[in-house]
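> model the structure of this input:
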Amino acid sequence: MNLQQSTRRHFFSRCSIGLGSIALSTLINKDNAKAEAPNPFLPNKPHFLPKAKNVIYMFMGGGPSQFELFDWKPELAKRHGENIPDEFVKGKRFAFMNSSFKQNNKLLGPIKKFNQHGQSGMWFSHNIPNIAKIADEITMFRTCKTNLFNHAPAKLFMNTGTGIFGRPSMGSWITYGIGSESQSLPGFVVLHSGPRGPRGGAANWASGFLPTTYQGVPLRGSGDPILNLANPVGVNRKRQRDSIDVINKLNLKRLLATGDPEINTRIASYEMAYRMQSSAPELMDISRESKATLDLYGVKPGKPSFANNCLLARRLVQRGTRFVQLYHTNWDSHGGPGETLTKDFDKVTHDVDQASAALIKDLKAHGMLEDTLVIWGGEFGRTPMSEARQTKGRNHHIDAFTMWMAGGGIKPGNIVGTTDDFGFGAIDQECHVHDLHATVLHLLGLDHKQLTFRFQGRDFRLTDVHGNVIQNALL
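Predicted coordinates:
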């Protein structure tokens, strides 16, 4: 082997910056195929024909109580105050009830009143009358199950398929798999509402070991969507463009010298930020929406809210964003201050009920529901037993809880799974988080067993070595 012979890398590193300019123009040209020009934002082909193109995930942080929302249990109401039979709880662990709080086996009947709705006859509490009106648009998964019962690791598990930090989130896996339809807005966007952000923080929308291009981008619900996105005073658009061009050329020269894919991410991010200087303000300007649309969601212009974020989610999907995640808190109904099943639960349901239903109706009116998958749910549910703090509340529960989905190939007016008389566990068709993930990927045309990324000598995937598509939830 001739050690003096120039390698391809050495050749490019010694070339003039002019050659780098040619490569850069190819890199950021959206008309070139992804294989020829590795622009990570370009759409990519799925494994098979998809039923959905986009996802809007309404994440209810804290763990909504299915017993006060979706899963009416007359036997639980009848046996309120009695001890739950030992066979249900023997060997089970809970977040707090084994240590700090007494009377942990006392059954707590539903606090809210329920009625059946739609041709499907689904049960909904009086707290969510608007969601009840879309009963015939959704599939309700009553037997969801997860592995972890504390908030931060459970949120990570629901988002990444594991409670371990450093793994890619579902939105990252999806944009890695099929890219984005938008070249002027991020492919994966995160919006927040409620009194605090989700426990676990940015790890819930991180890209983990995937290139950082695929991580979620948090947008603010009002004002500047991203701080410092606008040009500083005295810097016009041409000057900004010239600066980015120089930076990109230097980054490209380093990319050719090292082959580090994160430099490609950096180049693409500069270009995206530049385009977002015009696209993001247009996105946030909801003044062109009709009064009827604003009233449908319950939006108050200029006021950040879950309703405002739901409308922005529709606008993002319209503009080609692949995955939008809306976080709303606080659903943690332990019974303590700020977490009661009465006043505080009523407030959080009021915050989300109208806008959640409005999103489905609005997507349908725009002809977008059929290829937009909408997901609603939290990281776990609540126990059928009371957790007696200042008031009666419910503890975290991982064995059975409720989520719902609509659009994007989901069967309307459908119920998957049945829980026992107390709502403690599934008596048929358990829907584990890995199964939910496999189903979401399937609807987007992705085989969860084939969507992999090699890291540290192993092929990783969102569902790890688990997961089955929930076939009876599909059209």
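> use CA for all of it now, contacts and neighbours both
Noted.
> can you confirm A77 is in a helix?
Yes - assessed with DSSP: H, G, I helix; E, B strand; the rest coil, A77 lies in a helix.
> also this sequence, please, to line up against the first:
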Amino acid sequence: MEDLKKVLTQLNRRDFLTKAGLGFGSIALSSILQAGTSPGARREEAGGAESAVAPFVRGPHFSPKAKRIIYLFQSGGPSQLETFDYKPALVKWHGREIPDSIKSTQRNSGMVAGQSTFPLVKSIYDFKQYGQSGAWVSELLPYTAGIVDDLCIVKSVFTEAINHEPAVMFVQTGSQQSGRPSMGSWLSYGLGSDNQNLPHFMVLISKGVSGDQPLSTAAWANGFLASHHQGVQLRAGKDPVLYLQNPYGVHKEDRRRALDRIKELNEHQFTLWGDPEIQSKISQYEMAYKMQTSVPDAVNTSDEPDYIYKMYGEDARRPGTFAANCLLARRMAERDVKFIQLYHMGWDQHGDLPKNIAKQARDVDQASAALVKDLKQRGLLEDTLVVWGGEFGRTSFSQGKLTADNYGRDHHPGCFSMWMTGGGIKTGQVYGETDEFSYNVVKDGVHVHDFQATLLHLFGLDHEKLIFKHQGRRYRLTDVHGKVINGLIA
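Predicted coordinates for the structure are as follows:
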């Protein structure tokens, strides 16, 4: 025992792993999450800063309506004017200058600072009303139009950020600056996991046809929460999670013995130092070991029948596409992964919008609707919250030159549209209104912090009580803002 203590006090973790011959693969496993509320996780929260934060208690504050969420994030900012916010007044105003009394009510990005004119532009796409709610939906989204009675379309979301990365960070973490925990991390911290063999928070990324904006991994990071709360990204291909499989020549039994020995050493290290992150590492290694079997099973869609591929579209057979990721999201929901985050890039149409947004809509329309129908037919939609939307909207005036068949739209924080369903959402309704130019919210506004507060509420969490003390300050997802929007809740 004395020799062991001497080793532990003389070697840091990196030195030990290197000298043990486990190499970078084992170090990389530190990015893999735990599931459940293991004794180690409970000790972390009892011994860390969280213990000083009353009245937070791990677990829901009241009865939840949702058990899991699939967030279909449309990165780049879909134009509300070409999707859900029908504005016939723009037909009359098409080509005319936006009144300064309207334009001055919102910030405009630096990309239009050099424009001398700001002509309003109608959408070239037709809209029709669908369902009992009479929701207006663009011809670009025929599959979504077919499920409007299962949706709550929110036209009055607004944000404070006008550029992509700050806006994505704001929606995902509640702050425009990176470094805060993401929503998935907050849910993991507050509720733990319902699956012992897969991470509670999984991320899938697909790319559209144009205008790809880079995505920062900070959007699914754990911030100042313990590292086991961060998201795990699944990649297309034979290695969905990097460094998960054993190196050549290392058998499963060998890895099990190595992990047992590492756990023993880590537990001694924790006894000496009391660092809660050590307990996170123990649980991460255990989760990685379980994932060697559970991840291949979750991503193997070979047993899916042909009618499922017909429902989601042929792209679902191509790994890495949005349709394939939607199918994987359903499989993860069946396995009780709590937060399933899909990012689909390419919605940033500053120019040549009519052509590019049509391709982008084709990427996501059928699969998004299929996911909702698939969850519903399996009895999962009732307690699975599904969200579709981006980080901001687009301007009603044209960015750059307006021609008969071409125009672009700049970033617009003043209003944008998204839809939600399942998990306690009041469906079959259109919530909120914007003005005749889709420039400002005029009724039932939903700030990003309100959206976050409502999401947590559906999971049985009071956003004002879900807090974490860090560097002397009590933090929460909604910062010091946000209110639950009861009109969205069934």
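> what is the burial count for the equivalent of M202 of structure 2 over in structure 1?
Mapped onto structure 1 by TM-score structural alignment, M202 of structure 2 lines up with V189. Other residues near V189 of structure 1 come to 22 when the count uses other Cα atoms under 10 Å.
> now which residue in structure 2 aligns to T321 of structure 1?
Under TM-score structural alignment, T321 of structure 1 pairs with V337 in structure 2.
> next one: P225 of structure 1
By TM-score structural alignment, P225 of structure 1 lines up with P240.
> tell me who's in contact with the closest residue to its match other than its chain neighbours.
Once flanking residues are discounted, P240 of structure 2 sits nearest to L234: 4.9 Å by Cα to Cα, 6 or more residues apart in numbering. Residues near L234 of structure 2 by Cα atoms under 8 Å, 6 or more residues apart in numbering: 202-205, 240-241.
> ok, now with 6 Å
Neighbouring residues of L234 of structure 2 by Cα atoms under 6 Å, 6 or more residues apart in numbering: 204, 240-241.
> quick one: which of those residues is nearest I485 of structure 2?
L204 (28.4 Å; Cα to Cα).
> isn't the closest one right next to L342, touching?
Yes - at 4.9 Å, L204 of structure 2 and L342 qualify as touching, with contact defined as Cα atoms under 6 Å.
> ok, the residue nearest to P240 of structure 2 to V364 of structure 2 distance?
19 Å (Cα to Cα, to the nearest Å).
> again, but for P166 of structure 2
For P166 of structure 2, the distance to V364 of structure 2 equals 24 Å [Cα to Cα].
> more crowded one of these two?
Neighbours of P166 of structure 2 and V364, each counted by other Cα under 10 Å, are more numerous for V364; the result is 24 against 19.
> correct me if wrong, but the more buried one is in a helix.
Yes - read with three-state DSSP, V364 of structure 2 is one of the residues of a helix.
> identify the residue of structure 1 aligned to it.
If you follow V364 of structure 2 across to structure 1 using TM-score structural alignment, you land on V352.
> same question for E139 of structure 2.
Looking across to structure 1 (by TM-score structural alignment), E139 of structure 2 lines up with H126.
> also P305 of structure 2?
The equivalent of P305 of structure 2 in structure 1 is S290 (alignment by TM-score structural alignment).
> same question, K122 of structure 2
Match for K122 of structure 2 (TM-score structural alignment): G109.
> now do the contacts for that match.
76-77, 80.
> which of these map to contacts in structure 2?
Retained contacts for the contacts of G109 of structure 1 in structure 2, judged by both residues aligned by TM-score structural alignment, their matches' Cα atoms under 6 Å, are 76-77, 80.
> does E286 of structure 2 lie in a helix or a strand, and which?
With secondary structure defined by DSSP states H and E, E286 of structure 2 is part of helix 276-299.
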